[in-house]
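Asks: Model the following, please.
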Amino acid sequence: MNLKTEANLLKISIFSTIVLAIIGIIFGLLASSSTIIFDSIYGLIDAVMTTLALIVAKLIINSTSKDFVNSRLEKHFTMGFWHLEPIVLGVNGILLISAATYAFINAIDSFLLGGREILFGYAIIITLISIVIELSLGFYIKKANKTINSEFLTLDSISWLISASMSFGYLIAFGFGYFAMNTNLQWITPYIDPTILIIVTILVIPMPLKTVKKALADILLVTPSELKSHVDKVAQNIVNKYGFNSFRAYVARVGRGRQIELYFIVPKSWPPKKLEEWDLLRDEIEKELGKEDPDLWLTIVFTTDFEWAE
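Replies: Modelled structure (predicted):
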C-alpha cells in the first residue's frame, strides 16, 4: 500500500468536504432548506471520520517500521494499530447509515406536516456545485484505489457517490419546484423536497452495509475461510515434508492486518536440533505465507506437548 497516495487522497477528500459543507450551509440558510443544511452537516461528519481514517492509516504504517519499536507509542500498543481500522470503518459506515436513516425519518415528518417552502434558485445553484464536486471526487478516488486497494478509500468513494446520488435527487426536486412555481402545480412544491429525499435515502441506506459487516467481522475476529484454507494448506505441506505429527492454526483478520499463529507438534523421538535450524524452518514457512507483507503478524511454535497448541 502506498501511504502517500492514500494520505493525499484522503486529505483532498477532507478539504473538499469541509469547503463544500461550509458553502452548503450558507446556501441552505439562504434557501431556507433544511435538506441542504442537513446534507452539509452530514458532510462535516464524514470529514471527521475521514480524518480519523487518515490518522489510523499513518499509525498502521508507522507501526510496521523499525523506528516504531523504539517509539513511545510502542510501549502502549505492542500489538500495533490494525485493530483501529475496522473500528473506524465500522463507525463510519454506521454513521452514514444513521445519517441517511435520520434524513428518511425527517423527510417523512416534513411530508406529514405539509412540506416546506424554500427558495429554489439558491437550492439549485448549490446542488449543481455539489454534484460536480461529488461525482468528480467519487470516481477519481475509486479509480485511484484500484491500485492502492484501501478500505478507507473504498468507503470514502462510496460516501462521495452516495452524496452525489442524494444531490441528484435534490436537483430533480428543486428543478421541478422552480418550474412549478406560479402554475397550477404550485400546491405540490412543498411536498417535492421530502418526497425525493425519501426515495434517495431508501436507495442509499444499504450501500455501506457491506463495509460495516466486514468491519464487525474483523472486530469480532471472525476467521476468514479463504485465509484459513491457505494457512492450513501451507502448514499441512510442512507437516508432510518434515514429518511433524500435526499442527494447529489460529487465524484472524484485523483490518488490513493478518494475524496467524501456527503450532507444529514435534515427535518426541526426534533428536535435538539447533535453534538456527528451527529458525530456518520458520523462515521457510514465513516465505510461504507472505514474508514481504508488513501487515502480517506471524507466530510459529514447535512443541512436543499437544496442550501448548490448544
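
Asks: contacts and neighbour counts: CA atoms only from here.
Replies: OK.

Asks: Residue 161 contacts residue 138, doesn't it?
Replies: Yes. Counting by Cα atoms under 8 Å, residue 161 does reach residue 138; the two are 5.4 Å apart.

Asks: which residues do those two both contact?
Replies: With contacts defined as Cα atoms under 8 Å, 6 or more residues apart in numbering, no residue is adjacent to both residue 161 and residue 138.

Asks: for comparison, sequence B:
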Amino acid sequence: MNQNNYHERRLLKISVYGALFFALMAIIWGVFENSKIILFDGIYSLISVGLSIISLITASFMKEQDFERFPYGKEMIEPIIILGKFLVITILCLFSFFSGFSTILSGGQDVNATSGVLYSLIATVGCFVVYYFLKRKHNNNHSGLVEAESQQWLMDTYLSLAVLAGFLFSFALGYTKFEFLQPYTDPLMVVIVSGYFLKVPITNMGRQIREVLDMKAENKYFELCQEIVDDIEDKYHFHESFLRVSKSGQKLFIEIDFVVSPDAWQPTLSEQDQIREEIVTKMQPISLKKWLNVAFTNDRKWAV
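Replies: Model (predicted):
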C-alpha cells in the first residue's frame, strides 16, 4: 500500500468514527428531548457513517490493480460512489423537509431550548474540527473520496450552526409575548435547513454526472492542456491539433491529435516520443494521474 492510499484510508476511518459518535449522540439526545431537528442531524450523521464505510471499501477496492477487467483503471468507480452518496443525502433532505412541514401544520412540538443550545454548540464545534482536519489533509492527498467526506462534515457544521441559531431564537422567544410560537421553531428549522441544504448535494451530483458521462474536464485542467498543445503546435509547425480532456475520479484522460501537413516536416517515431515526453513534462503542475495519448496523422479525418 503506497503512502497516498494509506493516508486516504486513515482519513476515511477518522470520518467514520467521528460520524458514528455524533450520530449516536444526536439520536439519543433528540429522542430524549423530543426534538425533530436534532433527530434529523443524528439520522444524517448515521447515514454518513454508512456512506463513509462504503467510501472506505471503495478506496480499498480501487487500490488493487485489475488490468483484465479494468483496462483503463478503476477511477470511474469514484464519481459513481460519490454520486450515490449525494443522492442519498438529497432523499434525506427531501424527507426531512416534508416531515418538518407536516409537523408545523399539526401544531408544532415543544422542545427544551436550553438543552438544544447545549447540543448544537457541541455539535457545531466538533463537526468543524473534523471538517477542518479532513480539508487540510485533503490538500496533500488529492482524494475525491476524502473531499466528499469533508463536504459532508461542512454540511454538518452548517446544519449544527443553523440549529444553534434556531435554538437561541427559541430560547429568546420564551421571554417575550411570542412564547406561543416556541413549538413551531423546531420543525421550522428542519424545513429551512433541509430545504437550503438541497443545493449542496444537487450541485455536487452535477459534477459527478459530468465525470460519469465522460464530459469535458473542468476549465482549470482543459485550459492548461490547451496552452501546452498550442505551444507544441507552434513550435513544430503542425498544421492543426485536436484536444480532448475528461476527468474520472483522480485520473485525467487526455487525447491529443496533431495533424501534420504531408508537405511539412514528418517526425520519426523517436521524435514523436520526444514530443510526448515534452508534453508530459509540461503537464507536471497537474497533480492528478494522467492517461495521455498523443497521435500524429497526415489525414485530418483520423483526428476529428
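
Asks: Quick check: TM-score for this pair?
Replies: Scored by TM-score structural alignment, normalised by the length of the second structure, the superposition of the two chains gives a TM-score of 0.81; 301 aligned residues with a Cα RMSD of 3.3 Å.

Asks: Would you map the strands across the second structure?
Replies: All strands of the second structure, identified by DSSP state E, fall at 240-248, 251-259, 289-297.

Asks: corresponding residues in the second structure for stretch 100-115 of the first structure?
Replies: With TM-score structural alignment applied, stretch 100-115 of the first structure matches the range 93-108 in the second structure.

Asks: List the residues that contact residue 46 of the second structure.
Replies: Applying Cα under 8 Å, 6+ apart, the residues near residue 46 of the second structure are 19, 20, 23, 24.

Asks: can you give me the helices in the stretch 101-250 of the second structure?
Replies: Applying DSSP state H, counting those that start in this stretch to the stretch 101-250 of the second structure gives helices spanning 113-141, 144-173, 182-197, 199-212, 219-235.

Asks: What is the mean deviation of the third one from its aligned residues in the first structure?
Replies: With the two structures superposed, helix 182-197 of the second structure lies on average 2.5 Å from its match in the first structure, counting by mean Cα distance after the TM-score superposition for the first structure.

Asks: and residue 293 of the second structure, how many neighbours does it have?
Replies: 12 (other Cα atoms under 10 Å).

Asks: ok, back up a step: among the contacts of residue 46 of the second structure, which recur in the first structure?
Replies: Retained in the first structure: 19, 20, 23, out of the contacts of residue 46 of the second structure (criterion both residues aligned by TM-score structural alignment, their matches' Cα atoms under 8 Å).

Asks: Need the helices of the stretch 101-250 of the second structure in a markdown table (columns: mean neighbour count).
Replies: Listed next are the helices of the stretch 101-250 of the second structure as a markdown table, based on neighbours: other Cα atoms under 10 Å:
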| stretch | mean neighbour count |
| --- | --- |
| helix 113-141 | 18 |
| helix 144-173 | 22 |
| helix 182-197 | 21 |
| helix 199-212 | 17 |
| helix 219-235 | 15 |
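
Asks: Let me know which of those is the nearest to residue 31 of the second structure.
Replies: helix 113-141 (11.9 Å; Cα to Cα).

Asks: so what secondary structure elements neighbour that closest one?
Replies: helix 3-33, helix 144-173 (3 or more Cα pairs under 8 Å, 6 or more residues apart in numbering; DSSP states H and E).

Asks: quick one, the shortest one and strand 240-248 angle?
Replies: Per axes from the mean of the first three to the mean of the last three Cα atoms, to 10 degrees, the angle that helix 144-173 of the second structure makes with strand 240-248 is 60 degrees.

Asks: could you give the angle of helix 144-173 of the second structure to helix 182-197?
Replies: Here helix 144-173 of the second structure runs at an angle of 160 degrees relative to helix 182-197 (the same axes, to 10 degrees).

Asks: Comparing helix 144-173 of the second structure with the first structure, how large is the average distance?
Replies: Helix 144-173 of the second structure sits 3.8 Å off on average (mean Cα distance after the TM-score superposition for the first structure).

Asks: follow-up on the earlier one: can I get the strands of the second structure in a markdown table with distance to residue 205 of the second structure?
Replies: Shown next, in a markdown table, are those (distance: least, Cα to Cα, whole Å):
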| stretch | distance to residue 205 of the second structure |
| --- | --- |
| strand 240-248 | 14 |
| strand 251-259 | 18 |
| strand 289-297 | 22 |
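
Asks: Serialize the helices and strands packed on helix 113-141 of the second structure to TSV and add fields for distance to residue 114 of the second structure.
Replies: Listed next are these as TSV, based on distance: least, Cα to Cα, whole Å:
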stretch	distance to residue 114 of the second structure
helix 3-33	10
helix 144-173	7
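
Asks: And those helices: which comes nearest residue 59 of the second structure?
Replies: helix 3-33 (6.9 Å).

Asks: and that closest one, what other elements does it pack with?
Replies: helix 36-63, helix 113-141, helix 144-173.

Asks: Reformat these as a markdown table; add distance to residue 92 of the second structure.
Replies: Shown next, in a markdown table, are these (distance: least, Cα to Cα, whole Å):
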| stretch | distance to residue 92 of the second structure |
| --- | --- |
| helix 36-63 | 7 |
| helix 113-141 | 19 |
| helix 144-173 | 13 |
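
Asks: Quick one: closest of these to residue 283 of the second structure.
Replies: That would be helix 113-141 among these, by Cα to Cα, at 18.5 Å.

Asks: Show the contacting residues for the aligned partner of residue 145 of the second structure in the first structure.
Replies: Residue correspondence to the first structure (TM-score structural alignment): residue 145 of the second structure is matched to residue 152. Residues counted as contacts of residue 152 of the first structure (Cα under 8 Å, 6+ apart) are 50, 53, 89.

Asks: how far away is residue 152 of the first structure from residue 6 of the first structure?
Replies: According to Cα to Cα, to the nearest Å, residue 152 of the first structure and residue 6 of the first structure sit 9 Å apart.

Asks: Same question for residue 121 of the first structure.
Replies: On the measure of Cα to Cα, residue 121 of the first structure and residue 6 of the first structure end up 37 Å apart.

Asks: coming back round to it: closest to residue 99 of the second structure out of the helices of the stretch 101-250 of the second structure?
Replies: helix 182-197 (8.1 Å).

Asks: Which elements pack onto that closest one?
Replies: Packed next to helix 182-197 of the second structure, using 3+ Cα pairs under 8 Å, 6+ apart, are helix 36-63, helix 77-105, helix 144-173.

Asks: Pull out the buried positions in the second one.
Replies: Judged by neighbour count using 16 or more other Cα atoms under 10 Å, the buried positions of helix 77-105 of the second structure are 77-83, 85-90, 92-94, 96-98, 100-101, 103-104.

Asks: again, but for the shortest one
Replies: Residues of helix 36-63 of the second structure classed as buried: 36-49, 51-56, 58-59, 62 (neighbour count, 16+ other Cα under 10 Å).
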